[in-house]
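S.K.: Take this sequence and fold it.
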Amino acid sequence: MKYEIVAVGGTFDHFHKGHEKLLNKAFEIGNYIMVGVTSNEFGGRKGNIEPCSKRMSELEQFLHRFDSRYTLKRLEEPYGPTIDDPQIDAIVVSRETEPVANKINEIRQKKGIKPLKIFVIGWVLAEDGKPISSTRIRNGEIDRNGKVLG
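M.R.: Predicted coordinates:
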């Protein structure tokens, strides 16, 4: 079954294989994808992340293959349009952000909006068997493809 509008969001810092898996799943299940990218101010709470303009540019390079089936938006808070837009049908999240999707559904239900179908994707593992993450890439442990460095 294809969902009409699917949401996916994140910091997308040091764009990597895990981000690709998340986005590919969204395009696999959805006709149109709303991609939210945390702003510098909001995303900066995670630490020393790349500027939002760089993160959005790297996302665009990946997303262009999906023609015009998406919108790329800057997020200033955790939920973006997902808590107000009844046209969004589903959301794709990682294991670590699944609690956010559950909170979004709680808020939607309180507002009388149907809950989103939640799709949780597993981690993409680096060659050392540990999850690929932006933090590990920032720390110089691995590259964006999961290759162990040093």
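
S.K.: C-alpha only now, for contacts and for neighbours.
M.R.: Will do.

S.K.: could you show me where the helices are in the chain, in order?
M.R.: Using DSSP state H, the helices assigned to the chain run over residues 17-29, 40-43, 52-63, 98-110, 134-138.

S.K.: Let's have those in CSV, adding distance to K147 and mean neighbour count.
M.R.: CSV is the format used below for these (distance: least, CA to CA, whole Å; neighbours: other CA atoms under 10 Å):
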stretch, distance to K147, mean neighbour count
helix 17-29, 11, 19
helix 40-43, 25, 18
helix 52-63, 20, 16
helix 98-110, 26, 17
helix 134-138, 10, 18
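
S.K.: E77: which of the ones you listed is closest?
M.R.: helix 40-43 (6.4 Å; CA to CA).

S.K.: And the contacts of the closest one?
M.R.: For helix 40-43, the surrounding residues in contact (CA atoms under 8 Å, 6 or more residues apart in numbering) are T11, I49, P51, C52, L75, E76, E77.

S.K.: how about this one, so we can line them up?
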Amino acid sequence: MKVMVGGTFDPLHDGHKKLIDRSFDIAGEKGCVIIGLSGDEFAHRKSHPIRPFEERKKDLLDFLYSKNYPAKWSIEGLEDRFGSTLNADFDAIVVSEETFPTAVEINKLRKEKKMKKVDIHQITCVLAEDGRWISSTRIWKGEIDSHGSLIGSSGED
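M.R.: Now for the predicted structure:
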């Protein structure tokens, strides 16, 4: 099965890792996962600083190699929220609760183009210690680390 997943992945946190793991689970051993990584210009729409594409790609590659997934995979740059999903032949897209509406829109636009609908697999967001979502914004603000542990919660400066 050919699966697509995308994101800015900065910093790469446990929620992103769950998203990527699920993509490989769905693809299966003989499948393929296309990972869209936001390009620098597109990524700067975020409300927090974003490291350059090549630095984010290195972290993503380090994670992928550490997992030794059996499926094939590739990384492509994303210059908008759709990437190649409106032109590529693939079977499924994996999204978070936050990005589910984009996947629905992708299927709508694919239908208008007379392309086959793709399966949407939504993961639940990974929760931090405080029960709120792990997010890059919260990490950049210094509220939590990439695993969702609270920072500075001991009352000390």
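
S.K.: quick one: which of the helices of structure 1 is nearest L125 of structure 1?
M.R.: helix 17-29 (8.3 Å).

S.K.: residue range for the closest one in structure 2?
M.R.: On structure 2, the counterpart of helix 17-29 of structure 1 by TM-score structural alignment is residues 14-26.

S.K.: thinking in terms of the whole chain, how far from its middle is the matching stretch?
M.R.: The chain centroid and the centroid of stretch 14-26 of structure 2 are separated by 8 Å under CA atoms, centre = their mean, to the nearest Å.

S.K.: and if you look at stretch 76-92 of structure 1?
M.R.: With CA atoms, centre = their mean as the basis, stretch 76-92 of structure 1 stands 12 Å off its chain's centre.

S.K.: got the buried residues for it?
M.R.: Under the neighbour-count criterion of 16 or more other CA atoms under 10 Å, stretch 76-92 of structure 1 has P78, Y79, G80, P81, T82, I83, I88, D89, A90, I91, V92 buried.

S.K.: got those residues as a markdown table, with distance to L63 of structure 1 columns?
M.R.: Written out in a markdown table, the entries for these read as follows (distance: CA to CA, whole Å):
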| residue | distance to L63 of structure 1 |
| --- | --- |
| P78 | 22 |
| Y79 | 21 |
| G80 | 19 |
| P81 | 20 |
| T82 | 20 |
| I83 | 24 |
| I88 | 19 |
| D89 | 20 |
| A90 | 19 |
| I91 | 17 |
| V92 | 16 |
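
S.K.: Filter these down to the ones in strands?
M.R.: A90, I91, V92 (DSSP state E).
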